[in-house]
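Asks: how would this look folded up:
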Amino acid sequence: MQLYNKLSAEERAKLIDEAGKDRLTISFYQYFKIENPQIFRDKLFIEWNALDVLGRTYVSYEGINAQISVPAENFLALKEQLDSISFLKDIRLNVAVEQDNKSFLKLKVKVRKKIVADGLNDDTFDVTNKGVHLSAEEFNKMLEDPNTVCVDMRNHYESEIGHFKGAVTPDVDTFRDSLDIIEEDLKEHKEDKNLLMYCTGGIRCEKASAYYKHKGFKNVFQLEGGIIEYTRQVKSEGLENKFLGKNFVFDHRRAERISDDVISNCHQCGKPCDTHTNCANEGCHLLFIQCDECAEKMENTCSPECQEIIHLPFEEQKALRKGKHASNKIFKKGRSEKLKFQKSNS
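Replies: Predicted coordinates:
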């Protein structure tokens, strides 16, 4: 019985092209006490593999966090499969604003300690005592309230290319980093201000809102379904869009355009740009913003040093990487002294 992905990304991409079928990119999450995450994980993999689901899903004792794609013709079958699981019945599925048949090229279902790396001890506070969930219309109204502090719960490289008007965007590398910074910055306003939070799909705000209520914040609100669901509601209900730029996503698309505003710049030349790329040097793999002209000139690398390396024979490149951490696991997104026009040099 197959319990793990056996195809390479290249092989899967070829199969997708040959199939010629449209796929939908979907995300969802649910906090729920899962008694045996490994058994649940194996069940999901078997059933999803049969439906040609691809993507990255984390399962833990506290629930599930899924970012997947499925052939459009199998969407209803996927929904029926999810509805057959008691705690996932009628779960809201965030369907991507912009579709790409190759948003994911492998099916990975992993058991983790947590479905979001928040660094919190859940035993120290009531994780079910969450903030008030707001629709897009309600969120827009609260944004206009001068008594509201709107906080982006995402990381710096996400908010750099897109965020809500007037939002506080902490210059942090991880979700955990932002929790203490926000509490410190707003410690004098725990009772007199509306703390309004948002993130990509809502999952980070689920835990953060409970954490801040535990810390004494009286008026805690969160955007239901995050930026993805907000955008859907704005379009379907004809509401004013208050989000500027792109929404960063964690798949091969890297971002969805929400508005025509370009609020960031190329990290190499400084011209307006909001396109992320990963350095072509496998030993670097730095995520940074790069315009088309710099991409052509630098061959999708972040520096002259990396550009030199990509022209070395494969074995020499491999030798340079030997003994080092896997480059894509080194957390340095958008942080490098080589990038002259990056948002922050910290």
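Asks: CA only for contacts and neighbour counts going forward, please
Replies: OK.
Asks: where do the helices sit along the stretch 101-250 of the chain?
Replies: Assignment of helices within the stretch 101-250 of the chain using DSSP state H, counting those that start in this stretch yields the ranges 136-144, 156-159, 175-185, 203-214, 226-237.
Asks: need the contact partners of the third one.
Replies: Think helix 175-185. 117-120, 153-155, 170, 172, 204, 208, 212 (C-alpha atoms under 8 Å, 6 or more residues apart in numbering).
Asks: buried sites along it?
Replies: 175-179, 182-183 (16 or more other C-alpha atoms under 10 Å).
Asks: can you list those residues in TSV and add distance to Cys284?
Replies: Below are these laid out as TSV (distance: C-alpha to C-alpha, whole Å):
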residue	distance to Cys284
Phe175	23
Arg176	24
Asp177	24
Ser178	26
Leu179	29
Ile182	31
Glu183	34
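Asks: so which residues of the stretch 1-150 of the chain form strands?
Replies: Ranges of strands within the stretch 1-150 of the chain are 23-31, 54-60, 63-71, 94-95, 107-111, 132-134, 148-152, based on DSSP state E, counting those that start in this stretch.
Asks: to Arg253, which of those lies closest?
Replies: Shortest distance between Arg253 and the strands of the stretch 1-150 of the chain, using C-alpha to C-alpha, is found for strand 23-31: 10.2 Å.
Asks: who's in contact with that closest one?
Replies: Contacts of strand 23-31 (C-alpha under 8 Å, 6+ apart): 62-72, 75, 87-88, 91-96, 99-101, 103, 201, 203.
Asks: one more pass at 7 Å, please.
Replies: Residues from elsewhere that reach strand 23-31 (C-alpha atoms under 7 Å, 6 or more residues apart in numbering): 62-72, 92-96, 99, 101, 203.
Asks: one more, please, to line up against the first structure:
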Amino acid sequence: MQLYNTLSAKEREVLIEEAGKDRLTISFYKYAHIGNPEIFRNHLFINWDALEVLGRIYVAKEGINAQLSVPAENFEAFKTHLDTITFLENVRLNIAIEHDNKSFLKLKVKVRNQIVADGLNEGTFDVTNKGVHVDAEMFNQLIEDPDTVLVDMRNHYESEIGHFKNAITPDVDTFRDSLDIIEKDLADHKEDKKLVMYCTGGIRCEKASAYYKHKGFKQVYQLEGGIIEYTRQVGDKNLENKFLGKNFVFDHRRGERISDDVIANCHQCGNPCDTHVNCANEACHLLFIQCEECAKVMDNCCSDDCKEIHALPFEEQKELRKGKVVSNKIFKKGRSEVLKFKK
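Replies: All right, here's what the predicted structure looks like:
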């Protein structure tokens, strides 16, 4: 029985092009008690592989966090399968605003200790004692209240290209880094201010809201469905859009345009730009912001050194990469010293 990918990303890309069918990019999460994550993981892989689902799915004893792509013609079958799983029946699906048939090229269902790496010890607080979920209309009202503190629960490279007006955007590399920083900075306002949080699809706020209530914040709110659902409701209900720029997404698209505002700059020349790329040198693969002009000049690389390596024959590049671990550099997310105009 097949429980893993048999096709490479390039092979899958060719099949998607040949099929010529529209695909939907979807994300969802659910906190639940899963007795045997490994068995559940295998169940999902078998059923979703048959539906040509592609994506990145994390399963843990605490629940599931899924970002995936499914052929539009198989969406109803996919939803029907979700509804056969008790805790996923009628789960809210965040459907992307901008679709890309190649947002994911493999189906990866992985068992993890947590569905979001937050570094929190759940045994010390009640994760079900969450903040108040608000829709886009209520969110817009709340963030205009002078007694509200609006906090972006995402990382620096996400908020750099897009965030809500007047939001606090912690300069952090990971979600876990932001939790203590926010509590410390807002320590004097635990009782007199409304703490309103948002993230991409809602999952980070789900546990953070319970954490902050445990830490003594009296009025805690979270944007239900995150920026993705907010954007959909703004369009459906003709509400004022208070989000500036792009929403960073964790697939090959790297971003969805929410407003026409470009609030970031190219990390190499400083001109207005909000397009994230990965350095073309496979031994680097650094995530950074690069405009079209710099992409041409730098051959899609982050530095002159990487440009030289990228120009070498493929086999020579492979030899240079042998035995080298570069994961720390990959996840600097625009922090590299070679970037002159980084945030």
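Asks: next, the TM-score between them, please.
Replies: Between these two chains, after superposing, the TM-score reads 0.99 (TM-score structural alignment, normalised by the length of structure 2); 343 aligned residues with a C-alpha RMSD of 0.9 Å.
Asks: of the helices of the stretch 101-250 of structure 1, which is nearest Leu44 of structure 1?
Replies: Among these, the nearest to Leu44 of structure 1 by C-alpha to C-alpha is helix 203-214 (20.1 Å).
Asks: make a PyMOL selection of the buried ones in the contacts of helix 175-185 of structure 1.
Replies: A single PyMOL command is used to select the members of those judged buried by 16+ other C-alpha under 10 Å:
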select buried, resi 118+153+154+155+170+172+204+208+212
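Asks: in CSV: the contacts of helix 175-185 of structure 1, plus distance to Gln317 of structure 1.
Replies: Compiled in CSV, these are given as follows (distance: C-alpha to C-alpha, whole Å):
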residue, distance to Gln317 of structure 1
Ala117, 32
Asp118, 35
Gly119, 35
Leu120, 39
Met153, 37
Arg154, 34
Asn155, 31
Pro170, 36
Val172, 31
Arg204, 38
Ala208, 42
Tyr212, 47
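Asks: which one of the contacts of helix 175-185 of structure 1 sits closest to Glu80 of structure 1?
Replies: For the contacts of helix 175-185 of structure 1, the residue nearest Glu80 of structure 1 by C-alpha to C-alpha is Arg204; the value is 26.4 Å.
Asks: got the contact list for that closest one?
Replies: If you count contacts by C-alpha under 7 Å, 6+ apart, Arg204 of structure 1 has them with Met153.
Asks: that one and Val116 of structure 1, how far apart?
Replies: 7 Å (C-alpha to C-alpha, to the nearest Å).
Asks: before we move on, what about Arg92 of structure 1?
Replies: Taking C-alpha to C-alpha, one finds Arg92 of structure 1 at 18 Å from Val116 of structure 1.
Asks: and the two? which has more neighbours close in?
Replies: Shown here are Arg92 of structure 1 and Val116; by other C-alpha atoms under 10 Å, Val116 has more neighbours (19 against 14).
Asks: what residue of structure 2 matches up with that one?
Replies: Under the alignment (TM-score structural alignment), Val116 of structure 1 pairs with Val116 in structure 2.
Asks: so what's that match closest to, chain neighbours aside?
Replies: Closest residue to Val116 of structure 2 apart from its sequence neighbours, by C-alpha to C-alpha, 6 or more residues apart in numbering: Arg204 at 7.2 Å.
Asks: and the one you found, what's its match in structure 1?
Replies: Using TM-score structural alignment, Arg204 of structure 2 lines up with Arg204 in structure 1.
Asks: out of the strands of the stretch 1-150 of structure 1, which comes closest to Thr301 of structure 1?
Replies: That would be strand 54-60 among the strands of the stretch 1-150 of structure 1, by C-alpha to C-alpha, at 26.3 Å.
Asks: the closest one vs structure 2, mean deviation?
Replies: With mean C-alpha distance after the TM-score superposition for structure 1, strand 54-60 of structure 1 departs from structure 2 by a mean of 0.3 Å once superposed.
Asks: packing partners for that strand?
Replies: helix 37-50, strand 63-71, strand 107-111 (3 or more C-alpha pairs under 7 Å, 6 or more residues apart in numbering; DSSP states H and E).
Asks: how big's the offset between the second one and structure 2?
Replies: When you say that, I think you mean strand 63-71 of structure 1. So strand 63-71 of structure 1 averages 0.3 Å relative to structure 2 (mean C-alpha distance after the TM-score superposition for structure 1).
Asks: show me what contacts Gly255 of structure 2?
Replies: 246-249.
Asks: how much space separates the spatially closest residue to Val111 of structure 1 that is not a sequence neighbour from Lys318 of structure 1?
Replies: Leaving aside its sequence neighbours, Val111 of structure 1 sits nearest to Val59 (C-alpha to C-alpha, 6+ apart; 4.8 Å). Plainly put, Val59 of structure 1 is 33 Å away from Lys318 of structure 1 if you go by C-alpha to C-alpha.
Asks: which of those two has more neighbours?
Replies: Of the pair Val59 of structure 1 and Lys318, Val59 is the one with more neighbours under other C-alpha under 10 Å, namely 26 against 12.
Asks: count of neighbours near the residue lying closest to Ile34 of structure 1 once chain neighbours are set aside?
Replies: Closest residue to Ile34 of structure 1 apart from its sequence neighbours, by C-alpha to C-alpha, 6+ apart: Tyr61 at 4.8 Å. For Tyr61 of structure 1, the neighbour count with other C-alpha under 10 Å is 18.
Asks: quick one: Tyr61 of structure 1 and Ile39 touch, right?
Replies: No. Using C-alpha atoms under 7 Å, Tyr61 of structure 1 is not in contact with Ile39, being 11.4 Å away.
Asks: my read is Cys306 of structure 1 is in a helix, agree?
Replies: Yes. Remark: Cys306 of structure 1 belongs to a helix, assigned using DSSP: H, G, I helix; E, B strand; the rest coil.
Asks: how close does the closest residue to it other than its chain neighbours sit to Glu316 of structure 1?
Replies: Counting by C-alpha to C-alpha, 6+ apart, Cys306 of structure 1 lies nearest to Asn281, which is 5.7 Å off, once chain neighbours are set aside. Using C-alpha to C-alpha, we find Asn281 of structure 1 at a distance of 12 Å from Glu316 of structure 1.
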